[in-house]
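Undergrad: Predicted model and sequence follow; I will ask about them next.
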Amino acid sequence: MADYHRGELAVQHRAGLRDPAAGSLRAIRDAVPDAAAVFLARQPMIVVGAADASGRLWSTLLTGEPGLLGVPDPRTLTVAALPADDDPLGAVLREPGTRVGMIAIEPATRRRIRLNGTSVPEGEGVRVALDQVIGNCPKYLQKRQYALLPPDRTGRRAAVRRGDALTTVQRLTLATSDSFFIATASPDGDADASHRGGNPGFLQVLSPTRLRWPDYPGNAMFLTLGNLELHPQAGLLVPDWETGDLLQLSGTAHTDWDGGRAAAVPGAQRIVEFRIEAVQETRDAVRLRWSDPDFSRFNPPVAPG
């Protein structure tokens, strides 16, 4: 049986939950159900979060034709892709024993599933021994249809830009985003990846090195905030659904529990602030392209300014 670590329990208690483990722990499995295996087999992408060799957390996106993800047995996931060599996780996903947190989403149906475990390289991809398989609610996920561009046979390398703060264009990208992914980890190094979504503007850019977003009501497990309670490192991934660009951020995050500040943001139960320490932007990083969004009916309005 899965159990919550002390950071998750502390956040659940502070959020006012009583006996939270009684029901929600049943959503955490150690194997992939048959229906989830069918779901995974038709996905063209998966988000992967992990720590790089220095311990800094990042998220990245692996993509391919449906069949990219396989479930050879209920406790194993295979991913038939690796990041580019210059991706922040390119090196560690080519090494055995990397603890990874993953989330597969299907925007067309608003379904998603999280899978956490330990990866080893296998051919042109990875094999992951799973520890946790977690179903997630569909709230705040925008509906989109995808198209997969043909492979680029020219050998052209994607343009990469690195820094320690956001450019003006990157700030605009974030301020108009409706989705991002966040990787966190427990103090023991167990990684997790999750999705955050809302109407454009829900992700606030306070400065070139500071972001803020509302924590909306979810599944009340608090896996992300529980990790941050004990281990503030985090890695954000913001895909450009139209161009295939990826914006990857690494830094630290903390939860602001001030009720007054949360009350000023529609739908927020609390606020999360993120301080940027490293930025990587990769142009035309993936072959996926997505349609304009059909916004979730659960998205709260965004306050002006």
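TA: Great, that's in hand.
Undergrad: CA atoms for contacts and neighbours, from now on please.
TA: Noted.
Undergrad: any idea how far residue 97 is from residue 55?
TA: 14 Å (C-alpha to C-alpha, to the nearest Å).
Undergrad: Show the end-to-end separation of stretch 151-163, please.
TA: 29 Å.
Undergrad: Next, report how far that stretch is displaced from the centre of its chain.
TA: Centroid displacement of stretch 151-163 relative to its chain, using C-alpha atoms, centre = their mean, to the nearest Å, is 23 Å.
Undergrad: What residues of that stretch count as buried?
TA: Across stretch 151-163, burial judged by 16 or more other C-alpha atoms under 10 Å covers residue 160.
Undergrad: contacting residues around that stretch?
TA: 278-285, 287 (C-alpha atoms under 8 Å, 6 or more residues apart in numbering).
Undergrad: And the helices in the stretch 201-305 of the chain?
TA: Here the stretch 201-305 of the chain has its helices, by DSSP state H, counting those that start in this stretch, at 223-230, 259-263.
Undergrad: Deepest-packed of the ones you listed, please.
TA: helix 223-230 (a mean of 22; mean count of other C-alpha atoms under 10 Å).
Undergrad: name the helices or strands packed onto that one?
TA: For helix 223-230, the elements it packs on are helix 6-14, strand 179-185, strand 191-197, strand 246-256, judged by 3 or more C-alpha pairs under 8 Å, 6 or more residues apart in numbering; DSSP states H and E.
Undergrad: can you put these in JSON lines and add distance to residue 27?
TA: Shown next, in JSON lines, are the helices and strands packed on helix 223-230 (distance: least, C-alpha to C-alpha, whole Å):
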{"stretch": "helix 6-14", "distance to residue 27": "15"}
{"stretch": "strand 179-185", "distance to residue 27": "19"}
{"stretch": "strand 191-197", "distance to residue 27": "15"}
{"stretch": "strand 246-256", "distance to residue 27": "24"}
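Undergrad: which of those is buried the deepest?
TA: Buried most deeply of the helices and strands packed on helix 223-230, by mean count of other C-alpha under 10 Å, is strand 179-185, with a mean of 26.
Undergrad: Comparison target, given below:
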Amino acid sequence: MSSKFAFHAGERAVQSRAGEAMIADRNFAVMSDTVLPGARTFIEKQSMVAVACVDAAGKSWASLIFGKPGFLSTPNGTSIRIALTSNQREPSDPVWEHLHIDSRLGLLFIELGTRRRYRVNGTVTSIDEAAVEVAIAEAYPNCPKYIQRRHLRSQHELATHPAQKAGQALTASLADVIRQADTLFIASNHVEGHLDASHRGGAPGFIAFINNDTLRIPDYQGNSLFNTLGNLHLNPQCGLVIPDFAGNQLLHLNGRAVLHWDIADEAGLSGGTHRFWDFHIDAWRLRELPLSLEWEYLDASPFNPSVAI
């Protein structure tokens, strides 16, 4: 592992508990503070980026930001430019609501149609009417597992102002969105490390209901870095965003996570790890997107474990 980068105490604790510290050290060799040349072209092709931010109260929020290909760029590989004008930034999006100079951001560039993804963590250095600049602290590729392939066939701006709702207790319609979901993104952070935007996917139903305000998500086998679980080990506060691809809306959830190890799992819901985390919901926000997005579902990840019937 490069001396320039280091795991924080939470990541190390989880890696050791999982017995994967040596694998983590080996996989950490891909870490850099510069985007690889091949990944620069990949980033510039994207129409979507998952974003993690923190508000003034220290709460993490996850969101998805969309734009025409080219709105994301990294000309020199040391910074990310998000070229959305102030009029294109939806004020109800928690990212735009809480963004300021020196904000820490976690960025996950993910191309659902090819299952490619690339992660960047950094700090906002500039915000103006035309764009946001993010200085890169960490950049590295992620594995393609558990991503359901979708192709974004078209997008165009809506003529009407998008609606939003908010609350604390889940409604029946929100529960339906969660039950049908095969994709979510989680924002987690700790003061010892960088803000992290991470993907979780599985067959519809992989997000289970414990009760009306608690969800249970399996932790499948990944790259052994345990960035997300390491953050949650030290700071359980986190945020989720669940895309409703058919309804053209995003469900933001804010709450606290509790990690569970060595859970009996006869049905194989965790894919053999016996790890789960419960998400206790404190608040939700449902937002219609300011763009009309038409998605074509292609296929599910061949790595998805089974779900409870």
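TA: All right, it came through fine. A quick note: this is a predicted structure, and the numbers were derived from the prediction, not measured.
Undergrad: that older thread, quick one: which of the helices and strands packed on helix 223-230 of the first structure is nearest residue 212 of the first structure?
TA: For those, proximity to residue 212 of the first structure was assessed by C-alpha to C-alpha; strand 246-256 is nearest, at 9.2 Å.
Undergrad: tell me the SS of residue 121 of the first structure?
TA: For residue 121 of the first structure, the assignment made with DSSP: H, G, I helix; E, B strand; the rest coil gives strand.
Undergrad: Onto which residues of the first structure does stretch 61-80 of the second structure map?
TA: Using TM-score structural alignment, stretch 61-80 of the second structure lines up with residues 58-77 of the first structure.
Undergrad: Check which residues of the matching stretch are buried.
TA: 58-65, 67-71, 74-77.
Undergrad: Quick check: which of the helices of the stretch 201-305 of the first structure is nearest to residue 20 of the first structure?
TA: helix 223-230 (12.3 Å).
Undergrad: now the closest one: which residue numbers in the second structure?
TA: Going by TM-score structural alignment: helix 223-230 of the first structure matches residues 227-234.
Undergrad: ok, average deviation of that stretch from the first structure?
TA: Superposed on the first structure, stretch 227-234 of the second structure shows a mean distance of 0.4 Å to its aligned residues (mean C-alpha distance after the TM-score superposition for the first structure).
Undergrad: List the contacts of that stretch.
TA: By C-alpha under 8 Å, 6+ apart, stretch 227-234 of the second structure touches 8-14, 187-190, 193, 196, 198, 238, 257-259.
Undergrad: counterpart of residue 109 of the first structure in the second structure?
TA: By TM-score structural alignment, residue 109 of the first structure lines up with residue 114.
Undergrad: so its match makes contact with residue 149?
TA: Yes. With contact defined as C-alpha atoms under 8 Å, residue 114 of the second structure counts as touching residue 149 (6.7 Å).
Undergrad: which of these two has more neighbours?
TA: Just comparing residue 114 of the second structure and residue 149: by other C-alpha atoms under 10 Å the higher neighbour count belongs to residue 149, 16 against 13.
Undergrad: Tell me which residue of the first structure matches up with that one.
TA: Match for residue 149 of the second structure (TM-score structural alignment): residue 143.
Undergrad: now do residue 187 of the second structure
TA: Aligned partner of residue 187 of the second structure by TM-score structural alignment: residue 183.
Undergrad: Quick check: nearest residue in space to that match, chain neighbours excluded?
TA: Ranked by C-alpha to C-alpha, 6 or more residues apart in numbering and with sequence neighbours excluded, the top spatial neighbour of residue 183 of the first structure is residue 193, at 4.3 Å.
Undergrad: give me every residue that touches the counterpart of the one you found in the second structure.
TA: Using TM-score structural alignment, the partner of residue 193 of the first structure in the second structure is residue 197. Contacts for residue 197 of the second structure were tallied using C-alpha under 8 Å, 6+ apart; they are 50-52, 62, 106-108, 119, 185-188.
Undergrad: and if we set it to 6 Å?
TA: Shown in contact with residue 197 of the second structure (C-alpha atoms under 6 Å, 6 or more residues apart in numbering): 51-52, 106-108, 186-187.
Undergrad: Using TSV, please lay out these together with secondary structure and distance to residue 202 of the second structure.
TA: Output for the contacts of residue 197 of the second structure, formatted as TSV (DSSP: H, G, I helix; E, B strand; the rest coil; distance: C-alpha to C-alpha, whole Å):
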residue	secondary structure	distance to residue 202 of the second structure
51	strand	20
52	strand	21
106	strand	22
107	strand	21
108	strand	18
186	strand	14
187	strand	18
